[in-house]
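Enquirer: Here is the input, now give the coordinates:
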Amino acid sequence: MQLPVTTREFDAGIDIVSEGQTVTQCCILIDGFTYRYRHTLEGKRQIIAFHVSGDIPDLHSLHMCYMDHSFAATTRSLIGFISHDAVWNLCMRRPNVAAALWRETLIDGAIFREWIVGLGRLSGLSRTAHLLCEIAMRMRAVGLAPEGVYRLPLTQHELADALGLTVVTVNRVLRDLRIAGLVERERSRMTIRDWRGLARLGEFDARYLHFRVPIAMMPIPQPERA
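Expert: The predicted model follows:
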């Protein structure tokens, strides 16, 4: 069954869906990099999730069509839009598809839980290391991070708003990671030099991502156990 998909490109910094909207379609990130965020009453932004190609960032809108957060692009991104009616019809006809979409929402929840622990209990250095590991694994899973090298189209302001840090702190943390020989960043190109060291620092355990491919088969090795 072929779904009716309409596509549209969005420039960096442009909202794809805004908080307060009532939506009648789901978005699929075909190409690019996006994030979800909310603003406080004082206007401070908190980024609550990043998304890579293949993700369906607003799948929850099938059940909750009122958007309680915004969804924007960090770089020029191609988005596919599918009406809720079409998705519901597909789920009714193909129970295996409905199960796959339900699994997607559960993994999304697992990532949220991991972020909450990091924001509440990890140091700025550790939570930055954890985020870089997560993005590397998620991009590697869709073929976008060969040999631990991937495009990270995020400004230091965006990293700060995701990590709950100041821009000055993010700059210092990235410098410390580079000096320690763990990563190297050149503009939007991120290279992980020492995966085991970075994962250990970030207390990163990829099991919360629930990859169907066994973790042992992932090209990037997992942190050693004590």
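
Enquirer: Going by C-alpha atoms from here, please, whenever you check contacts or count neighbours.
Expert: Will do.

Enquirer: what's the burial count for residue 130?
Expert: 25 (other Cα atoms under 10 Å).

Enquirer: and the nearest residue in space to it that is not next to it in sequence, how many neighbours?
Expert: Distances taken as Cα to Cα, 6 or more residues apart in numbering place residue 202 nearest to residue 130, at 4.2 Å, with adjacent residues excluded. The burial count assigned to residue 202 is 24, neighbours taken as other Cα under 10 Å.

Enquirer: ok, now which ones touch residue 202?
Expert: By Cα atoms under 8 Å, 6 or more residues apart in numbering, the residues touching residue 202 are 125, 126, 127, 128, 129, 130, 131, 133.

Enquirer: and for comparison, fold this next one:
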Amino acid sequence: MNPAHHADRLIRKLETLAALSDEEKEALGSLPMSVKVFGADQDIVREGDCPVECCLVLEGMVFRYLMLDDGRRQIMGFYIPGDIPDLQSLHIKIMDHSVGTLVTTIVGLIPHQSLNNLNARYPRIANALWRDTIVDAAMFRLWMVGLGRKSAHERIAHLFCELLMRFKAVGIAKDALTCEFPMTQTELGDALGLSTVHVNRVVQDLRADGLINLRGSSLHINDWERLQQRAKFNPTYLHLEGRGAAE
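Expert: Next up is the predicted model:
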């Protein structure tokens, strides 16, 4: 990615949440950022760390997770280009979870002090970042409902719907019904509380019903309306009231 465009990911994401002036975009573009490449299955930040910078996903995909003492893992969210998965570290001293990569991922590391200074000078940017954490919390609530009350078919279909909408909102979906999907069935199981065998069975069912196609690391939704119905998916919780709503 061209260094001049590193901040474009963040600007595009924040524009799904709020309107930004040219001056605010310029301020975001001037944020100091060191770019780092992580291989697949590497931690960007670990539980117990005391980070002094936030990571902006530029390319690739990451996930938030916790490990139990016996090695079992719970994935609590997937994050795409434009997301800052550890934005909470601006206000908490010690990380209480880890963030790792699904695939080779490029991130921009932004010093906390620079973000705090930006927020103090531009309240609308601060509000947009605060709104981003609210949407993140809304996704957690839906995740909890899925784990507690939805069937395996509904959980997986819901994740498919959510990811497509998020990719489209920031303008990086492959087309209107296709997006990146680099997760393995093991990672889906760790996220949705299912065994790998159960995940495989559900994915095959959704394929057989003509709802989706999974090829390599790409997800194509064949029938959006039916998949939404299967998932009981209502996108209101994503609060795409800016650019993403129109798209």
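
Enquirer: And the TM-score between them?
Expert: The TM-score (TM-score structural alignment, normalised by the length of structure 1) is 0.94; 218 aligned residues with a Cα RMSD of 1.2 Å.

Enquirer: Onto which residues of structure 2 does stretch 13-29 of structure 1 map?
Expert: The aligned range for stretch 13-29 of structure 1 in structure 2 is 41-57, by TM-score structural alignment.

Enquirer: Next, give me the two most distant ones among the contacts of residue 202 of structure 1.
Expert: For these, the maximum inter-member distance is 12.6 Å, found between 125 and 133 (Cα to Cα).

Enquirer: Looking at those two, which is more packed in?
Expert: The neighbour count for residue 125 of structure 1 versus residue 133, taken as other Cα under 10 Å, is higher for residue 133 (24 against 18).

Enquirer: which residues touch the aligned partner of residue 207 of structure 1 in structure 2?
Expert: Counting by TM-score structural alignment, residue 207 of structure 1 lines up with residue 236 in structure 2. Residues counted as contacts of residue 236 of structure 2 (Cα under 8 Å, 6+ apart): none.

Enquirer: any idea how far residue 109 of structure 2 is from residue 236 of structure 2?
Expert: Distance, residue 236 of structure 2 to residue 109 of structure 2, by Cα to Cα, to the nearest Å: 31 Å.

Enquirer: Residue 35 of structure 2 too?
Expert: From residue 35 of structure 2 over to residue 109 of structure 2 (counting by Cα to Cα), the distance is 6 Å.

Enquirer: what are the ranges of the strands in structure 1?
Expert: 6-10, 15-17, 25-31, 34-39, 45-51, 70-73, 77-83, 149-151, 183-186, 189-192 (DSSP state E).

Enquirer: ok, which stretches of structure 1 are helices?
Expert: 84-93, 95-121, 124-141, 156-163, 167-179, 195-201 (DSSP state H).

Enquirer: Figure out which of those is closest to residue 57 of structure 1.
Expert: So among these, helix 95-121 is nearest, using Cα to Cα, at 8.8 Å.

Enquirer: What are the buried residues along that closest one?
Expert: 98, 101, 104, 105, 107, 108, 110, 111, 115, 118, 119 (16 or more other Cα atoms under 10 Å).

Enquirer: Could you measure from the residue lying farthest from the centre of structure 2 over to residue 154 of structure 2?
Expert: Most distant residue from the mean C-alpha position of structure 2: residue 208, 27.7 Å away (Cα atoms, centre = their mean). Computed as Cα to Cα, the residue 208 of structure 2 to residue 154 of structure 2 distance reads 16 Å.

Enquirer: And for residue 102 of structure 2?
Expert: 23 Å.

Enquirer: neighbour-wise, which of these two wins?
Expert: Counted by other Cα under 10 Å, residue 102 of structure 2 and residue 154 do not tie: residue 102 has more neighbours, with 23 against 20.

Enquirer: The residue nearest to the spatial centre of structure 2 - nearest residue in space that isn't next to it in sequence?
Expert: Nearest residue to the geometric centre of structure 2 (Cα atoms, centre = their mean): residue 79, 2.2 Å. In this structure, residue 79 of structure 2 finds its nearest non-sequential neighbour in residue 62, 5.2 Å apart by Cα to Cα, 6+ apart.

Enquirer: Name all residues that make contact with that neighbour.
Expert: With Cα under 8 Å, 6+ apart, residue 62 of structure 2 has these contacts: 78, 79, 80, 99, 100, 101, 102, 103, 105.

Enquirer: Distance check, the equivalent of the last one over in structure 1 against residue 10 of structure 1.
Expert: So that's residue 105 of structure 2. Residue pairing (TM-score structural alignment): residue 105 of structure 2 is matched to residue 77 of structure 1. Going from residue 77 of structure 1 to residue 10 of structure 1 by Cα to Cα gives 5 Å.

Enquirer: swap in residue 115 of structure 1?
Expert: Distance from residue 115 of structure 1 to residue 10 of structure 1, by Cα to Cα: 26 Å.

Enquirer: My guess is residue 13 of structure 2 contacts residue 170. True?
Expert: Yes: counting by Cα atoms under 8 Å, residue 170 is a contact partner of residue 13 of structure 2 at 5.7 Å.

Enquirer: Give me the common contacts of the two.
Expert: Counting by Cα under 8 Å, 6+ apart, the residues touching both residue 13 of structure 2 and residue 170 are residue 82.

Enquirer: Report the distance from stretch 74-84 of structure 1 to the chain centre.
Expert: 15 Å (Cα atoms, centre = their mean, to the nearest Å).

Enquirer: Over to stretch 193-201 of structure 2?
Expert: 22 Å.

Enquirer: how about it, aligned to which bit of structure 1?
Expert: Mapped onto structure 1 using TM-score structural alignment, stretch 193-201 of structure 2 spans residues 164-172.
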